[in-house]
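1. Turn this into a structure:
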Amino acid sequence: MKTYKFVATCLFGLEKLLGEEIDALGYKRTETIDGRVTFEGPVDAIARCNINLRVAERVYIHVGSFPAPTFDALFEGTKALLWDEWILEDDEFPVTGHSVKSKLTSIPDCQKIVKKAVVDSLSSVYGIERFSEEGSRIRIEFFILNDIATLMIDTSGTPLFKRGYRTESNAAPLRETLAAALVKLSRPRENVVTWDPFCGSGTIPIEAAMQMTNTAPGINRSFAAEDFYTLPMDIWTKAREEARDNIVKSEFVAYASDIDPKCIEIANANIKRAGMEPNVKCFMRDALKIEKGDLRGTIVCNPPYGERLMDKQSCERLYRQMGEHFKTLEPWQIYIITSHPYFEKFYGKKADKIRKLYNGMIKCNYYQYFKKK
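-> Next up is the predicted model:
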């Protein structure tokens, strides 16, 4: 079976989790750098990774890498790659890209050169000079880092954080891929409630329930590569059948609560669309009035940062109140993500562990308070 090279991208700080997910699917990692993991696998990895990876933003076909300190090197290196393996003569192939710490800094110029090189490569194979570009849309992306160019084809299309269940959200939504990572890092268990008392649109509890029922995040959406006629179509059917077969029944329950009735309305709709109603209970409650009762629980939450919801002073007052009230939940574990640089000061307690993450472009810390032994 022929092996190909692929690249999965992720938010900064999630590379280790992404690598573990790729390992679990049975593929061999070859390189990890900031925001991306390169790996090898058969062609069906395109379907299986798009459908199953929880923290990946996109999955790419790695077409080739080469030194590109000059425009001539970029052109010749791109032209030498086997583009006809993926692109048919009537396919549309737009080019986008990035350059970091490299001599070639003009993105528009790089785009034009890559496009011309791909056209020349395909012209030599198909014997035509003009391409109608009316067929499947195959987006080429270049990434130039330290004068090394990597040429890739996007197989995902719409970013993978868009699972399809969140058609509505509140003013400051948490990306689904980051929510999935927060849940993974909290190590959910079937007999322990995962509770988000600032649930917003319900993303964290939904992602927790999907993980505990082994529901693939991409099982109900489509991907760009499903329209690639150079790929065998049965890889998608088989990957979806495998994903459906892997779903398990679970007694796990996540709680989604919020003080805002509009958030509860939105969260309930998203929970229903995700098919997670049996495993997520959604209700209105002030985060400062939640009680543990007889429950064993873990708090995983994304309280206001003062970036888009509330001002800094109000957030700091809230953090103080959280620190006081969450003491009553001991021995529960507490996991809180925020961009506020002095969160611990206002919360009144040093975290057992802090992990640096990004919520989109916002640099955050994930404060982890473990159960005392």
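
2. Please make it C-alpha for all contacts and neighbour counts, starting now.
-> Will do.

3. If you count neighbours, what's buried in stretch 161-171?
-> 161-166, 169 (16 or more other Cα atoms under 10 Å).

4. Just put these in CSV and tack on secondary structure and distance to residue 373.
-> Rendered in CSV, the data for those read as follows (DSSP: H, G, I helix; E, B strand; the rest coil; distance: Cα to Cα, whole Å):
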residue, secondary structure, distance to residue 373
161, coil, 36
162, coil, 39
163, coil, 38
164, coil, 40
165, coil, 38
166, coil, 38
169, coil, 38
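
5. what's around residue 330, how many residues?
-> Other residues near residue 330 number 15, with proximity taken as other Cα atoms under 10 Å.

6. How about the one 3 residues further on?
-> Residues lying near residue 333 (other Cα under 10 Å) number 19.

7. With residue 360 instead?
-> Using other Cα under 10 Å as the criterion, the residues surrounding residue 360 number 12.

8. out of the buried residues of stretch 161-171, who's nearest residue 147?
-> The shortest separation between residue 147 and any of the buried residues of stretch 161-171 is 29.9 Å, and it belongs to residue 161 (by Cα to Cα).

9. I figured that closest one was touching residue 53, is that so?
-> No. In this structure residue 161 lies outside contact range of residue 53 using Cα atoms under 8 Å: 9.9 Å.

10. ok so, going back, relative to residue 80, which of the buried residues of stretch 161-171 is nearest.
-> residue 161 (33.4 Å).

11. And that closest one, how far from residue 82?
-> Between residue 161 and residue 82 the distance is 30 Å, computed by Cα to Cα, to the nearest Å.

12. Next, the second sequence, to be compared with the first:
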Amino acid sequence: MDYRLIATCAFGIEKILSNELKELGYEDLKVENGKVEFDGDEMDIAICNIHLRTAERVLIKLGEFKALSFEELFQGTKAINFGELIPISGKMHVVGKSVKSQLHSVPDCQSIVKKAVVESMKKTYDREIFAETGAVYKIEIALLKDIATITVDTSGAGLHRRGYREHSGAAPLKETLAAALVLISGYDGSRPLIDPFCGSGTILIEAAMIARNIAPNADREFVSESWPSFPKDIYPQVRDGARNQVKSLNTSITGYDNDTYVLSTAKMNAKKAGVFNNIFFKHSDFMDLKYTEKNVTIITNPPYGERLGELETIRMLMEKMGRDKAVHEDFDMYVLSAVEGFEKAFGRKSHKNRKLYNGRILTYLYQYFAEKKKED
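-> Modelled structure (predicted):
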């Protein structure tokens, strides 16, 4: 069956997500804030859930219409043939959000949409009551500037939940954002990679998975697999195909941190992700760290210093990072930071910077290229 699909993502990485979709062979992409729309069938749903590194969810778009009143919301939703997707036993779980819209009470919108979905189901199945004891269909009503979009989630748990990170340090970087940083850097495994503030290892693990062409979500399950109408052979087929595409890696990936407990967590995560043999984890204080490698890519998310009294220490770290870059002109550095005045502390303006959200924290990815890449 053909659907209009939406892959959602964090703000600022829509272009990265659309590039991923293009590499998977999708065309006619519609890129908007926090999402990319495209056409696909059940096979495409499985491919995107298993292969996309920067997407948060894959949704089926069922309808879009203007809704200035609850009556318009009810009628617009009721006009959608939900029975085409949801079986008679399906559990219809409605969630919602509203931004810059007249209908701003999300609980009321959810309640009205649920009633409208049931009315639509009544027409399809010619019955009044639904037990809702079967597979879950999470329906979302999203209102933006009075336009209502009705979707059904195919992913279940967010796609950043790869399954390898049971434990993480304080303020962990989402796997999807870590993958985006690696993809922005263009890292492909052909040169050494270092994260001097590796924490629980997320950047390094995502980088190793990218370099080895390991599909990020081949080892987890998705809610659409439990749908009675979803062909049972599709997900296993896509998983098998993904596992057959895995490559080896010959260059070094190294992570440093000054917290031994966090490093042990990183090692456990790397084992679960299947890339433990590709990453060296080393205990070191950043201020004592000296690089011996050449032509290195550094991708890192150093501490932001949210607590009082930490900022001076953070600035010392930034200054050292700038000195390291001055000594190692052949290094590419990609630093995600929320620290105001980062470039001043670093000692030079970045060649590029990119606004990204780490959860709800506004950050910038400061990009310092090797001398040879300046003219690219």
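
13. what's the TM between chain one and chain two?
-> Their TM-score after superposition, calculated using TM-score structural alignment, normalised by the length of the first structure, is reported as 0.96; 372 aligned residues with a Cα RMSD of 1.5 Å.

14. Using JSON lines, please lay out the buried residues of stretch 161-171 of the first structure together with distance to residue 32 of the first structure.
-> Compiled in JSON lines, these are given as follows (distance: Cα to Cα, whole Å):
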{"residue": "161", "distance to residue 32 of the first structure": "20"}
{"residue": "162", "distance to residue 32 of the first structure": "24"}
{"residue": "163", "distance to residue 32 of the first structure": "25"}
{"residue": "164", "distance to residue 32 of the first structure": "28"}
{"residue": "165", "distance to residue 32 of the first structure": "30"}
{"residue": "166", "distance to residue 32 of the first structure": "30"}
{"residue": "169", "distance to residue 32 of the first structure": "32"}
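
15. Tally up the residues packed near residue 294 of the first structure, please.
-> Should you count by other Cα under 10 Å, residue 294 of the first structure turns out to have 6 residues around it.

16. and it, that's in a strand?
-> No. The secondary structure assignment for residue 294 of the first structure gives coil rather than a strand, going by DSSP: H, G, I helix; E, B strand; the rest coil.

17. Tell me where the stretch 1-150 of the first structure has strands.
-> 4-10, 28-33, 36-41, 56-67, 95-100, 140-145, 148-154 (DSSP state E, counting those that start in this stretch).

18. can you redo those strands as TSV with distance to residue 185 of the first structure and mean neighbour count?
-> Putting the strands of the stretch 1-150 of the first structure into TSV (distance: least, Cα to Cα, whole Å; neighbours: other Cα atoms under 10 Å) gives the following:
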stretch	distance to residue 185 of the first structure	mean neighbour count
strand 4-10	15	22
strand 28-33	19	14
strand 36-41	19	21
strand 56-67	15	22
strand 95-100	30	17
strand 140-145	29	21
strand 148-154	28	22
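
19. Let me have those in CSV, extended by distance to residue 120 of the first structure.
-> Putting these into CSV (distance: least, Cα to Cα, whole Å) gives the following:
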stretch, distance to residue 120 of the first structure
strand 4-10, 23
strand 28-33, 30
strand 36-41, 27
strand 56-67, 16
strand 95-100, 15
strand 140-145, 15
strand 148-154, 16
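
20. of the ones you listed, which approaches residue 112 of the first structure most closely?
-> Using Cα to Cα and comparing those, the one that lies nearest residue 112 of the first structure is strand 95-100, at 8.1 Å.

21. by contact count, what packs against that closest one?
-> helix 107-126, strand 140-145 (3 or more Cα pairs under 8 Å, 6 or more residues apart in numbering; DSSP states H and E).

22. Out of these, which is closest to residue 282 of the first structure?
-> Of all these, strand 140-145 sits nearest to residue 282 of the first structure, with 40.8 Å by Cα to Cα.

23. what's in contact with that closest one?
-> The list of residues contacting strand 140-145 of the first structure from outside it, by Cα atoms under 8 Å, 6 or more residues apart in numbering, reads 68, 93-102, 104, 149-154.

24. Next, the angle from that strand to strand 56-67.
-> In terms of direction (axes from the mean of the first three to the mean of the last three Cα atoms, to 10 degrees), strand 140-145 of the first structure departs from strand 56-67 by 70 degrees.

25. Mind reading off the mean deviation between strand 140-145 of the first structure and the second structure?
-> Compared with the second structure after the fit, strand 140-145 of the first structure shows a mean deviation of 1.0 Å (mean Cα distance after the TM-score superposition for the first structure).

26. correct me, but residue 20 of the second structure touches residue 55?
-> No. In this structure, residue 20 of the second structure sits apart from residue 55 without contact. The criterion is Cα under 8 Å, and the distance is 9.3 Å.

27. re earlier: I'd like the helices and strands packed on strand 95-100 of the first structure laid out as TSV, including distance to residue 282 of the first structure.
-> Shown next, in TSV, are these (distance: least, Cα to Cα, whole Å):
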stretch	distance to residue 282 of the first structure
helix 107-126	46
strand 140-145	41
